[in-house]
Every structure is written in C-alpha cells, then in structure tokens.
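K.L.:
My questions concern the predicted model and sequence given below.
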Amino acid sequence: MTDIINLLPDNIANQIAAGEVIQRPASAVKELLENAVDAGATEIQLIIRDAGKELVQVIDNGKGMSETDARMCFERHATSKIQTIDDLFSIRTMGFRGEALASIAAVSQVELKTRLRGADIGTYIEIDNSAVRKQEICQTAEGTSIAMKNLFFNVPARRNFLKSNAAEMRHIVDEFIRVAMAFPQIQFTLTSNTQQLFYLEKGSLKQRVIAILGQHYNARLVSVKETTDYMDVYGFVGKPETAKKTRGDQFFFVNNRFIKSPYLHHAIMNAFAEMIPTDSYPLYVLFIDLDPGHVDINVHPTKQEIKFDDEKVMYAFIQSAVKHALAQFNITPTLDFELDPGIQQLDAVSKPFTEQQQAKSVNTSLYKSFTQANQAHTIDTTSSSNLKHWKDLYDIGNPIAAPANDTIGRIQEEARFTTSAPVENRPSAASMIDERWQDTTIDQKVPVQVHQQYILSQIKSGFILIDQQAAHERILYERYQRAVQESPMATQQSLFPQTLPLPPADAALLSEMLPDLQVLGYDLEPFGNNTFVVRGTPADIQSGNEQASIEGLLEQFKNFSMELKVPRREQLIRSMARNNSIPSGKSLSTREMQNIIDELFACSMPNAAPGGKYTYISFKLTDLAKMFG
C-alpha cells in the first residue's frame, strides 16, 4: 500500500487559513488597522479603491519594522505579542494571532514599505500568492505602508461571492468606525476612490462619537461612568428620543476591542425599559475595562465574540451603570447660585433686610394675602356663608342642571339618585354611557379602527381584520414598482429646498442611490461636504417630513435583511415602502380606512406585504358560530 497523507504546500495551507480570517475586504481593513494601532501610530490613513476589491492600503506613522521583521511578519503564526501560553490570557493589544498578514498575502498581491524610527532607510517587499517576489531597501517615511491589491485574484470563486460595491463599502466603513471609535487619541482618515469620507481629528471620546455619528447627537448623549475593583464602565448612551427602529448605533468595547454581545445588549434594553418602544434600539457607546484574565477573546476568528468568566456580574453591572446615568439625566435640576456670580450682586442677596423694611412689608396687600385668615384651609365660622345650603345639592327636587347638548350632563341628570338609595346600587355615569352605546345603531358598512393598529371591515360572509401598516406597505410597494417599470413617480417640489447633512457613510450610500431615488420621486442634489439639497419628494410624502423620510429610508436600507439575494433596486423599493407606510398607533379617519381597503384589494397580491407578512385575516360567520358553540 502506498501512503496517501501528505502535508499541504504553504500557499494552499495559507489560503485555507485565509478563509477563516479574510472573508471580504472589510476583514483585511480590520486586521491592518489594528496592526497600525498596535504599532503606536498617532496618524492612520485608510485608502480604498473599488470597495477594497482593487486596493486596500493602510499608512501609519508608527514605530515601523526592521528588515528581518518585515519579512517574518508574513509567516504563519508569526507574532511579537505571545511568548508563553500565559501571554495568551493577558492580551491587551488588538491583533495577536499571527495569521492576518499571512492570510492576506495568500489571497492578494501585497506591497509593504516600512522604516524604523530613527533609521536612515527602509524595506520594500512585494508578495504574490504567498511567494516573495521582491525584497530591497527603499526610501520611505517612518512607519509602515501596506497595500493589498486585487483581493481573491487567485481564488475566483471567492471573488464571485463578494457583494455589490455599496454593500462591501458599508462593511469597510463599519470596521473603520469600530477601530476609530475606540482610539480617539489617534487621527484617522478614510479615502474611497479619491474621495475623502472621514477625517477624524484627535480629541476626546465625545468629540469622536459626534464626529462619527453626527453633530445632531451633541446634546443628546448621556455620560456613563462607573468604577469598581472588578471592572470599569464608561462611555455614552443616547437619550430616549434618539432610539431608532433599526440597529446600527450600538457599540460595545472590551479593553478597547469591539465585541458583539446579545447578552449585554439585553442588559441595556432592560435599563431602557418603559422609556423607549419595545421595537426600538437605543444608542450606546460603552467601554468595559477589566483584567484580561476574566475574559477569553480567542473564541472566534474575528475576535468579535468573547466569553466572560462571570457573565451575570457583567450583566448586572452594565444594567445598573446605564440606569444610574439615565436617572441622573431625568432628575430635576437644582439651582446653584455659585454658577452665576451676578446673582450674588443682587440687592436681595447682598443687602440686609432692615426693621423699617420689615414693617413696611407687613402693611402690603401681598403680605396680608398670606396671613392665616386668607389661607385656603381656613374656614371663617363667624361670617354668613352660602355653604349652609349644601344639602340642597342632593335634594331630589333640585336636580343639577346639565349643560346644553352635553351627553354626560344628561346622563348625570337621568342617573341622579335619592339619599335613600344604597351607594353600591347607584348607577354610575360611565355605565349609563356604555348602555347608550350598546343601544346605538351604526352603519355596518363603515370600517372601524381597532387599537389604532387594525381595520375591521364587514364583508358578506363575515368580516376581515386588516393590519393597517402591512396593507399600506403592500400598496406603496406596488406603486413604486409601477414607477420603476413604467413611468417615474410625480415629484412634489419644495417651496423652500432643505439642506440635509449626513454622516459620511450615509452620504456615500445616498450618492449611489440617487438615480433610483429620482425615478421614485425624490429630487436630490449633492451639495458637498456630505450634504445634500432636497428640492422635492414623492407626492405622497407629507410636506415638512422630507428629512425624516430620507433618514428613515437610509436606516431601512442599511438594515435590510433577507435570506434571498435581491437586486439593490428591489431592496430600495421594499425599504421605501416600509419606511413610508402608515405606522401602527396612528389614528385614521373613516375615509382613510376606506381608501386603504379599496387600494389594497386593487393590488395584484393583496394578501401579503412585500416581506411575507399577512395584510389581513378573514373571519367567516360559520367559523364564528363554531367558536361560540
């Protein structure tokens, strides 16, 4: 028998390992940015072309590498951060597994330029499919510049599975934000296709959060800071009004490393209980510092999922810290006269109250109005009072006069009782109203709104219960589909165009969506510096709600999730229909309800919303008869 087990060649082994570490361009962005942070850089540049498929380049001014280190860093499991097994459980740096650069070199063409601080010359290395093609000395700035070109050029199947440029760019921006948020003391820039998307100056954590999430959060952040011997928690949570229906503004960092933790997210949701709707998500940027021995970060290739040695303690502490911060925000502010020195100069504070001033004040009408005789609880028994006739109010011969055309007044008049009737048998005004309502005949064809969420409409065989939001979503979806396939929708021009400032990531996304949005009735123009001018919106959007409509559309599109891969235009239409549909909780007039019913059953598929949710449920008289026996 011949032996059949062989060792894989290094290039194939590296490609297999790369499948765990480098899943898309954003994975390489994360690894390269973390290496730049670990190198002690104070300025980091990220340059992207073609959403990372053509180029991902990171330039830093860190400590650089020697010629030997520059060559060794591309070997598998080569790292400067682990010497013994104990080091694996005391990691405080970012990258540490020693596979990132080897994996990147296995699926792309890499160019590295690096120079140690204080050195006269640097090192240039060119690697193609894990093989070193060139290594020589070069002249370069202090620090490191590493460029990853033509990702997956040697694995075409992997490249075919990459998504659209817009989707891949969103992932890159997410990874960039997560690293930049954790290190506000470092200057970060992001350039995509020669256009600068982010320029983040060094500053405080709050300045970094506002620079990334938007200036409108400046006055809407609540500071969180709690310190114990076990762990420290600090950062910011958004005020309840900043909560959104979609995810995206939730950040957890453990020892400056971004993590995803549904368990700790549940603790935040509990802290916000009864302050925000149950289907909304609060904003938070929270940092947890604790001994690395209490956490295991090497449980996932991307290191975004970690384990704590005592999760219950973490849960309770996070929830308590957020609740405490929100309680401080909600308390009534107290007056502190020391804050304004001018108050100390007022006569009422600086000058004494003399006896002459006291005597003068006693004789004023204002003082007399606060004497004992004028208090609300004092009853003057000596003076003649009309209260002696108070029993007449209950006399059967003197009914309380009801206001004209006042139903409640008439019912109270009809329901008055004699003093001899027992209290427990006396009918209340509320019960009288209920009885009258039961006797009232209404037009049975008029639809009725139930809990401002459903529409009840009678049909020949029984009745149907319509979900107003799902029904309106189906109506808008088919309307937008006709606009794309047949003729563009009408645009309602704004009398006064509005400017719409957006975060850089949202601005880049909106720029790619402009052609499709114009077909759907939006009239938008780029105005520079991540700002757009809104000149018009679809005719069915309420005037004055233009900005909220576009921001909501972007949120829906960014968080669009579906198992099947659908074209971007289809995602946009579904997101727009969802965003502009009538929400649950909105009161509708009879005419509005009837219009929804008529338009729903004029649709080609009236029984389901675009996402598959039922729009209505029918109840037959025969089924009702069975239910009631």
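P.N.:
That came through, no problem.
K.L.:
CA only for contacts and neighbour counts going forward, please
P.N.:
Noted.
K.L.:
ok, residue 628 - how many residues close by?
P.N.:
The tally of other residues near residue 628 (other C-alpha atoms under 10 Å) stands at 6.
K.L.:
what about it, distance to residue 621?
P.N.:
11 Å (C-alpha to C-alpha, to the nearest Å).
K.L.:
same question, residue 506
P.N.:
With C-alpha to C-alpha as the criterion, residue 506 and residue 621 are 51 Å apart.
K.L.:
Name the residue in those two with the higher neighbour count.
P.N.:
residue 506 (17 against 14).
K.L.:
Touching, the more buried one and residue 553? I think so.
P.N.:
No. Using C-alpha atoms under 8 Å, residue 506 is not in contact with residue 553, being 10.7 Å away.
K.L.:
what about the strands in the stretch 251-400 of the chain?
P.N.:
257-259, 284-290, 295-296, 307-308 (DSSP state E, counting those that start in this stretch).
K.L.:
Out of those, which gets nearest to residue 367?
P.N.:
Closest approach to residue 367 among the strands of the stretch 251-400 of the chain is made by strand 284-290 (52.6 Å; C-alpha to C-alpha).
K.L.:
helices and strands around the biggest strand by length in the chain, which ones?
P.N.:
In the chain, taking DSSP state E as the definition, the longest strand is strand 491-501. For strand 491-501, the elements it packs on are strand 531-538, judged by 3 or more C-alpha pairs under 8 Å, 6 or more residues apart in numbering; DSSP states H and E.
K.L.:
here comes the other one, which I'd like you to weigh against the first:
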Amino acid sequence: MANIIKLLPDHVANQIAAGEVVQRPASVVKELLENAIDAGATSIKLIIKDAGKTLIQIIDNGKGMSETDARMSFERHATSKITSADDLFNLSTKGFRGEALASIAAVAHVELKTRIHKNEVGTRIEIEGSKIITQEPCATPVGTSLAVKNLFFNIPARRNFLKSNNVELRHIIDEFQRVALAHSQIVFAMFHNDGEVFQLPAGNLKQRIVGIFGGKTNEKLVPVAEETDIVTIQGFVVKPEFSKKTRGEQFFFVNDRFIKNAYLNHAVSAAFEGLLPDKTRASYFLYLTVDPSTIDINIHPTKTEIKFDDEHSLYAILRSTIKHSLGQFNIAPVLDFDRDANLDTPYAYKDKYVHTPKVEVDRTFNPFETVPPPKKGATMPSYTKQNVEGWEQLYEGLKTPPSDGTSNVTYESDEVTGNLFQKDTEYAFAKAESSTYQLNNKYIISTIKSGMVIIDQHRAHQRILYEELLRNITVKESVSQQLLFPLVLNYNSSELALLVQLKEGLENTGFVFGKVANETLEITGIPTSLPESEVPIVIEQLLSDLENEVPDTGFSQTDTLAKSMAKSMAVKAGETLDGSSREHLVNSLFACKEPSVSPDNRTTFITMSGEELDRKFK
C-alpha cells in the first residue's frame, strides 16, 4: 500500500493557521498592536480604510528589526519571545507563538518598513500570499510600519463571510479599546478613512478610561484597590445607577492582557447583589496582577482565555474587594443597628482639636413675663390683664345635646376573614360593563363565539407597535411631539457612531435630532406614543439589541429597529389597564397582519372553547 501521509506545503499550512489567527480585520489589528507593544513602542498609530478590508496599517516607534529579523518574522513559529517550553509558564509578552505575521502574510498583501536605531537605513519587504516579492533598503524612521492590504484577496469565500463595514469597524474599535485600556502609558491614535476616531495621550488609568468612553464617565467610577500575596487588584467599577443592559463596558485585564472569564464576572455580579436595577449588568475596568507562573495563557488561539491555578481564592478576594469599595464610598448601604450615621466624624474634621462647648444661661429670664425684667433697685410695675374679654364664649355650645341620636352609636361589623378573589383583579361578575377582563395584571381575557381568548398583554402590544413602527419607517409618515426643552443624552464614540448610522430610521419613527457632537446626542422631538422619561430606556435597549451585530442597511436594519423599539415601548406585565385600554389592545391586535405571534415569534394569545371548560368541571 502506498504511503498517503505527507507534509503540507508552507503556504497551505499558513492559510490553515490563518483560519484560527485571522478571523476578521479586527484579528489583524489585535496581533499588530500587541507586536508594537512588545517592541517597546511609546506611540502607536492605527490607520484603517474600509473597515480594514482595504488597509490596516500600524506605525510604531519601537526598537524595530534588523534586515535578517524582518525576513525571519514572516516564517512560521519564528519568535523572539520564548526560547524553550519552560518560558510558556513565565510569559511577560503579548505574543509568543510566532504565527501572527506568517498567517497574515498568507492571506493578504503585506508591506513592512522597519529600522533599528544603530542603522542609518531600514528594510522594506513586500509579500503577497506568503511569497516575498521585494526586499530592499529604504529610508524610514526608527520603529516599524506594517501595512496589510486587501485582506483575504486569495480566499474569496472568507472575504464574502465578512460583515458590513460598520460591523467590522465596531470589532476593530473593540480590539483597539482593549489594548489601549491595558496600556495607558502609551500614546494611541486611530484613523478610519482619513477621519480621526481616537486620539489618546499618555496618562493614568482613569484618564485613559475617560478618553475612550467620554468625559461623563468620570463621575461614574468608583476606585477599587487591594494587594494580597495571591493577586493585586486595581481599577474601577461603575456606580450601580449607571449600569447598562449591555455587556459593553466589562473589562478584565490580567498582567495587562485582556481576558474573558465568566467565573470572575460572576464574582463582580455577586458583589453588586441587591444594588443593580432589574435586568442590568455591572460595568467595570479591573486590572489583576498575578504571578505569571500561576496562569496558563496558551489555551486559546486568541489568548483571551486564561487558566488560573487558584480560581476560588481569586473569586473570594475579588468579590470582597469590590464590596469593600462600594461600602467605603457609600455606594452600598451599611446594616448596623447600633450605629448612628449622624455621629460619624466628617473627614475634614477628623484631625481638628475638639473644643468643649460652653452653655450660657440667662438666670433673670421669666417666660411668664410680658415686659422686660426690671433692673436691680427698680420698683415692680403693676400688671393688668389684657385681651380677656369674651372668654366665656369659648365654652358656649358644649352643653348642647347632639342634633340626632346616632353620633354616639357604634355598630358591630362582620369580621372579614378573607376573599376568594383578589380585590384588584377584575372578573366578569365584578365589572360587567366591560367585555374584557385583566388577570394578574398580565393577561387579558375576552369572550369569543366559541369560548374565550387569553392574551399576553406585553407580547400583543409588541406585535401592535412593531407593525405600526415598521409601517411608519417604510412610508415615512410618523408623527412627532416637540419637546419644550431638548433632551441631551451622553454616549461614547462607538455608541454615537451607531446611533448616527440609525438616525434616518429613528427619524422615521418620530424622533427629531438636534446637534450630534462631542459624545452628546440632542433630541428635540419624540414619537407621540413614547413618554419623554422612557427615551433613554428605548435607546439603551436599541444599543443592547445591536451589541453583537449591526445589520446592513435595508430591511434587516429597519426590522431590527422596529423590534427593539416595540419591545421597549410595549406595556409590561404588571401594569394595570382600564377597560377602554384593554378593548383597544384586543381590537388592535386582531387588526394586525400576524396577530398570533410577537415580533420574536412567541405566542400572543390562546383560545379555550366551551367544551374544554366543560371538561374541566367533570
């Protein structure tokens, strides 16, 4: 039998590796940014065109590479980060596998310019699909400039799987933010299609967070700090009242490396137990420093998952540290029955000297006197009664007997031991003037010819609003109510960019926008069916629904917008509806094109025939 196992060619092996390392343009951005940091750069510039599909360029002022190193960097498993297997258990760098540049060069056109400090000229290398086209000397500053062009040019199927430019740009921004947050001492800049997206100067951690997520973030942060033998924790958590429904602002860093860890995230949620509003998640920026020998990074291609030696201790320390910070800054309530908060010493008076108060008493004061007390040696004046005329009239009528004899009679009432039905629940026999009845403030019951129909009020209202919003967006005939005072909301740059993208669709639903700049969104008009107080909730729900994927322009975007707004604006379970509101909801539901299911394909109503009811009583 002939031998059938053979070695793959290098260009094929590189393309297979690229399937794990290079999933989308954001993967390239992550790898190149980490390489620039490992090179000791203090200033890094990211240039993007067409969401990375046309160009991804990283320019840094690091130590650069020699001519030989520049050529070797594109070979598989060629790295300067480790020399033996033991180094995997004591990693202090971002990359160590030596697969990134080889994988990127296998699926793109790559141009590298690099120079080390001691050389007067640098090296320029061009690669297309793992093949070196050009290698020559060039004039370039100290550091490295790596341009990745036409990503997946030789794998059309992979390129077709990429999402729209807006989706891919959001993924790139996410990766850029993660790297920038982990290294506040480095200057970062990001440009997309010749427009500036971020310009982040070097500073402390808080300045970097505010620079990325906007100036309003400053007032939301609560500092967290703890140092133990196992872990050193630093960072910030966001106050509970500013929590969001999205997971966007949840950042864990271990030894300046962004990670995802559901176990540690649960520790943070446990620390916020009882403080967060319903269906919201805690936001945090937490930096953990541990001994590199106690973690294993090499368990995932993207290196975002880490294996800890002692996760249980980390869980307990992290939870206790956050609880302590929330209590220290009066975010969490303190339960102490023997403590009087009024007796707490303010910080400003803690070191001040305490003076014994002196009490002065006027021993000549007489509360019954109507004139000033006499001086010593003076004769006592004679006093006369004043305003005492007619005092007898105050007692007139008290001896007059009551007009009827029922005033002093008490009646014995029957003791009510309990009700079979709830008082606030309307049934057919309790309110006969309406043909609909509400059960548990959640379901609407109405009679039909064959029996009765039971409607879920929240899902039904979702269906009604969804079709109404979809119609308004399509025909562009929505009605708005103008606000007396504009509503100004604050969002970070990525959220604001997403809202600007959806601006036309939101305007077709009834929103009217004013200025959109400096991380603020001004709203001057809202849909007539939307209370002003619920506008932030609706927009936050919309951002939450679009957190993972931003649909392309067209019907999918309109459909997502209508579904999200309908879910936010629909009446919730637990709301009491009067008779006219119930009847209007029932009539509007059965006037819809698809009354039987909600926008997310869940049942809106069920029917029960008379025969089914008869069988219940057998």
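P.N.:
Nice, I can see it. In this text, all values refer to a predicted model and were calculated from it rather than measured experimentally.
K.L.:
Tell me how the two chains score on TM-score.
P.N.:
Counting by TM-score structural alignment, normalised by the length of structure 2, the TM-score of this superposition works out to 0.83. Behind it: 568 aligned residues with a C-alpha RMSD of 3.3 Å.
K.L.:
ok, back up a step: what sits up against the longest strand of structure 1?
P.N.:
Residues outside strand 491-501 of structure 1 that contact it (C-alpha atoms under 8 Å, 6 or more residues apart in numbering) are 521-523, 530-539, 547.
K.L.:
What is the end-to-end distance of stretch 194-211 of structure 1?
P.N.:
21 Å.
K.L.:
what's the spacing between it and its chain's center?
P.N.:
19 Å (C-alpha atoms, centre = their mean, to the nearest Å).
K.L.:
just stretch 618-627 of structure 1 next, same as before
P.N.:
43 Å.
K.L.:
how close does it sit to structure 2?
P.N.:
Superposed on structure 2, stretch 618-627 of structure 1 shows a mean distance of 4.4 Å to its aligned residues (mean C-alpha distance after the TM-score superposition for structure 1).
K.L.:
can you list contacts of that stretch?
P.N.:
By C-alpha under 8 Å, 6+ apart, stretch 618-627 of structure 1 touches 461-465.
K.L.:
of all these, which comes closest to residue 10 of structure 1?
P.N.:
residue 465 (64.1 Å).
K.L.:
Name the helix or strand for that closest one, please.
P.N.:
strand 462-467 (DSSP states H and E).
K.L.:
residues of that strand that come out buried?
P.N.:
464-467 (16 or more other C-alpha atoms under 10 Å).
K.L.:
The following helix or strand past it vs structure 2, mean deviation?
P.N.:
Per DSSP H and E, strand 462-467 of structure 1 leads on to helix 468-485 as the next helix or strand towards the C-terminus. With mean C-alpha distance after the TM-score superposition for structure 1, helix 468-485 of structure 1 departs from structure 2 by a mean of 2.0 Å once superposed.
K.L.:
just to revisit the earlier point, out of the contacts of stretch 618-627 of structure 1, what pair is the most spread apart?
P.N.:
461 and 465 (13.2 Å).
K.L.:
Overlap in contacts, those two.
P.N.:
Joint contacts of residue 461 of structure 1 and residue 465 (C-alpha under 8 Å, 6+ apart) do not exist.
K.L.:
related to what we said a few turns ago, how big is the offset of the helix or strand following the longest strand of structure 1 relative to structure 2?
P.N.:
The element immediately downstream of strand 491-501 of structure 1 (helix or strand, assigned by DSSP H and E) is helix 504-519. Superposed on structure 2, helix 504-519 of structure 1 shows a mean distance to its aligned partners of 2.2 Å (mean C-alpha distance after the TM-score superposition for structure 1).
K.L.:
Could you pull out the buried residues of helix 504-519 of structure 1?
P.N.:
Result for helix 504-519 of structure 1 [16+ other C-alpha under 10 Å]: buried residues 504-510, 513-514, 516-519.
K.L.:
And stretch 251-264 of structure 2, by the same measure?
P.N.:
Neighbour-count burial for stretch 251-264 of structure 2 [16+ other C-alpha under 10 Å]: 251-260, 264.
K.L.:
Among those residues, which are located in helices?
P.N.:
Within the buried residues of stretch 251-264 of structure 2, residues falling in helices by DSSP state H are residue 264.
K.L.:
Make CSV from the buried residues of stretch 251-264 of structure 2 and add distance to residue 236 of structure 2 to it.
P.N.:
Below are the buried residues of stretch 251-264 of structure 2 laid out as CSV (distance: C-alpha to C-alpha, whole Å):
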residue, distance to residue 236 of structure 2
251, 10
252, 11
253, 12
254, 14
255, 16
256, 15
257, 16
258, 15
259, 16
260, 17
264, 15
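K.L.:
which of the buried residues of stretch 251-264 of structure 2 sit farthest apart?
P.N.:
256 and 264 (16.1 Å).
K.L.:
where does the counterpart of residue 601 of structure 2 in structure 1 land in three-state SS?
P.N.:
Structural alignment (TM-score structural alignment) places residue 601 of structure 2 against residue 612 in structure 1. Per DSSP: H, G, I helix; E, B strand; the rest coil, the local secondary structure of residue 612 of structure 1 is coil.
K.L.:
I'd like the distance between residue 612 of structure 1 and residue 205 of structure 1.
P.N.:
42 Å.
K.L.:
Indicate which one of the strands of the stretch 251-400 of structure 1 is closest to residue 220 of structure 1.
P.N.:
Comparing these by C-alpha to C-alpha, strand 284-290 comes nearest, at 11.2 Å.
K.L.:
distance from the host helix or strand of residue 236 of structure 1 to structure 2 after superposition?
P.N.:
Using DSSP H and E, residue 236 of structure 1 maps to strand 231-238. Taken against structure 2, strand 231-238 of structure 1 registers an average deviation of 1.8 Å after superposition, with mean C-alpha distance after the TM-score superposition for structure 1.
K.L.:
Show me what that strand is packed against.
P.N.:
Looks like strand 231-238 of structure 1 contacts strand 221-227, strand 284-290, helix 311-330 (3+ C-alpha pairs under 8 Å, 6+ apart).
K.L.:
Residue 468 of structure 2: neighbour count?
P.N.:
17.
K.L.:
quick one: what's aligned to it in structure 1?
P.N.:
With TM-score structural alignment as the criterion, residue 468 of structure 2 matches residue 479.
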